[in-house]
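Visitor: Task: produce atomic coordinates for the following.
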Amino acid sequence: MKLHERIDERLREFLLTQPVFFVGTAPASADGHVNVSPKGMAGTFAVLGGHRVAYLDFTGSGAETIAHLRDNGRIVLMFCAFAGPPNIVRLHGHGRVVLPSDPDFGVLLGHFGDELPRGVRAIIDVQVERVSDSCGFAVPLLEYAGDRDLLQRWTERKNDADLDRYRERKNTHSIDGLPALTPSRRNV
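Guide: Reported below is the predicted structural model:
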């Protein structure tokens, strides 16, 4: 394993070319569940500086990451090379949930291009405190066939009120009962 002072240009290029990454969070309580979520879709991850990254958070069946970040802020993002030279990069830090109602949402959103997929409920903004990479010799070689379009097709079939109702049913609390999205703070 090698520690890096920051996300340099070589690491930035590696991070931005990976089609999938994994997000790990946990509640402060020792009784709570650790969560690991895969993230993907081209253009939904951005390197904002040597110690800062962000990604688009979409409407989904849970809101563990949001709840855990509100509880304690701890987060790790892991990127694995499934093609080319083996490599695993981990970004440890503290994240915050930026909702569409937050003043800096629009500025952050500008880092993700003009063609944003429907269903974005938040942006996860991460202050990176530790950057490391390791060999990844045991990570399998996989062929990338492309992004799935199922999430986009699902959200396109819903109007804003439908998405609001879904988020209210599925995204207000974590599986451990921690608050996540509340009706007054949901994306619209």
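Visitor: From here on, just use CA atoms for contacts and neighbour counts.
Guide: Will do.
Visitor: Now for residue 6, which secondary structure element holds it?
Guide: Residue 6 is part of no helix or strand when elements are defined by DSSP states H and E.
Visitor: Tell me, how many residues neighbour it?
Guide: Residue 6 sits with 18 neighbouring residues when counted by other C-alpha atoms under 10 Å.
Visitor: excluding its backbone neighbours, what's nearest it?
Guide: Closest residue to residue 6 apart from its sequence neighbours, by C-alpha to C-alpha, 6 or more residues apart in numbering: residue 50 at 4.9 Å.
Visitor: Can you report how many residues neighbour the one you found?
Guide: Around residue 50 there are 17 residues (other C-alpha under 10 Å).
Visitor: likewise residue 79?
Guide: Neighbours around residue 79, by other C-alpha under 10 Å: 21.
Visitor: Give me the secondary structure label for residue 24.
Guide: Following DSSP: H, G, I helix; E, B strand; the rest coil, we place residue 24 in the strand state.
Visitor: Please generate a structure for the following sequence too, so the two can be compared:
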Amino acid sequence: MGQQFDQLSEVLTRFIEAQHIFFVGTAGPQGRVNISPKGMDSLRVMSPNRIVWRNLTGSGNETAGHLAQINRMTLMWCGFEAKPMILRTYGSARTLHPRDADFAELNALFPASPGARQVYDMLIDLVQSSCGYAVPFMDYVEDREVLKGWAEQKGPDGVSDYWTTRNQQTIDGAPTYVTEPGT
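Guide: Predicted structure coming up:
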């Protein structure tokens, strides 16, 4: 049932583009594994071995902190609406913050948002598909507007303050470098 590939095919790319949610998994060398759901218009398949996705400001900042320790990432999609499939991409990623040179160019791939915290530029080294026969059917209704409204209400300065007070460390205490570059 499961298959492995060294890159995304056109069929798999179309599957990704049809999904309304994906999950990102990361972990440091010690501590907790983090799996986060991501939605909205926040992911682009750039080539068969490259995905760019934007991380908006939220309550945690685990991905940045984990990638600063060990550069590995897994993205996963589930076919909830039609084709039963689970798709995972494995690889490494660059973390780009608003202060970084390539951030503006990659962030421009997505709708404007004052909550844009990082862009991740992932290089894929393995793609795996599996049946997804046990994944339930669920209907997409619409994206939630809560996070967008929160960031707009805070404005750029308020979001920056939030990074300083709430996004400096992972839940295990590792630095995320959200406001200052790592050494």
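Visitor: Identify the residue of the second structure aligned to the residue nearest to residue 6 of the first structure.
Guide: Alignment note (TM-score structural alignment): residue 50 of the first structure maps to residue 48 of the second structure.
Visitor: Contact partners for that match?
Guide: Going by C-alpha atoms under 8 Å, 6 or more residues apart in numbering, residue 48 of the second structure touches 7-9, 13.
Visitor: Please identify which helix or strand holds the equivalent of residue 28 of the second structure over in the first structure.
Guide: Under the alignment (TM-score structural alignment), residue 28 of the second structure pairs with residue 27 of the first structure. Of the helices and strands defined by DSSP H and E, none includes residue 27 of the first structure.
Visitor: With residue 76 of the first structure instead?
Guide: Using DSSP H and E, residue 76 of the first structure falls within strand 74-80.
Visitor: Show me what that strand is packed against.
Guide: Strand 74-80 of the first structure sits against strand 20-25, strand 88-98, with contacts defined as 3 or more C-alpha pairs under 8 Å, 6 or more residues apart in numbering; DSSP states H and E.
Visitor: hey, which of these is tucked in deepest?
Guide: strand 88-98 (a mean of 22; mean count of other C-alpha atoms under 10 Å).
Visitor: Nearest approach to residue 81 of the first structure belongs to which of the helices and strands packed on strand 74-80 of the first structure?
Guide: strand 88-98 (6.4 Å; C-alpha to C-alpha).
Visitor: picking that back up, of the contacts of residue 48 of the second structure, which is the most crowded?
Guide: Going by other C-alpha under 10 Å, residue 8 tops the contacts of residue 48 of the second structure with 21 neighbours.
Visitor: in the longest helix along the second structure, what counts as buried?
Guide: Across the second structure, the longest stretch assigned as helix under DSSP state H is helix 146-166. Of all the residues in helix 146-166 of the second structure, those buried under the rule 16 or more other C-alpha atoms under 10 Å are 148, 150-151, 158-160, 162-163.
Visitor: mean shift of that helix relative to the first structure?
Guide: Superposing on the first structure places helix 146-166 of the second structure at an average distance of 1.0 Å from its equivalents, by mean C-alpha distance after the TM-score superposition for the first structure.
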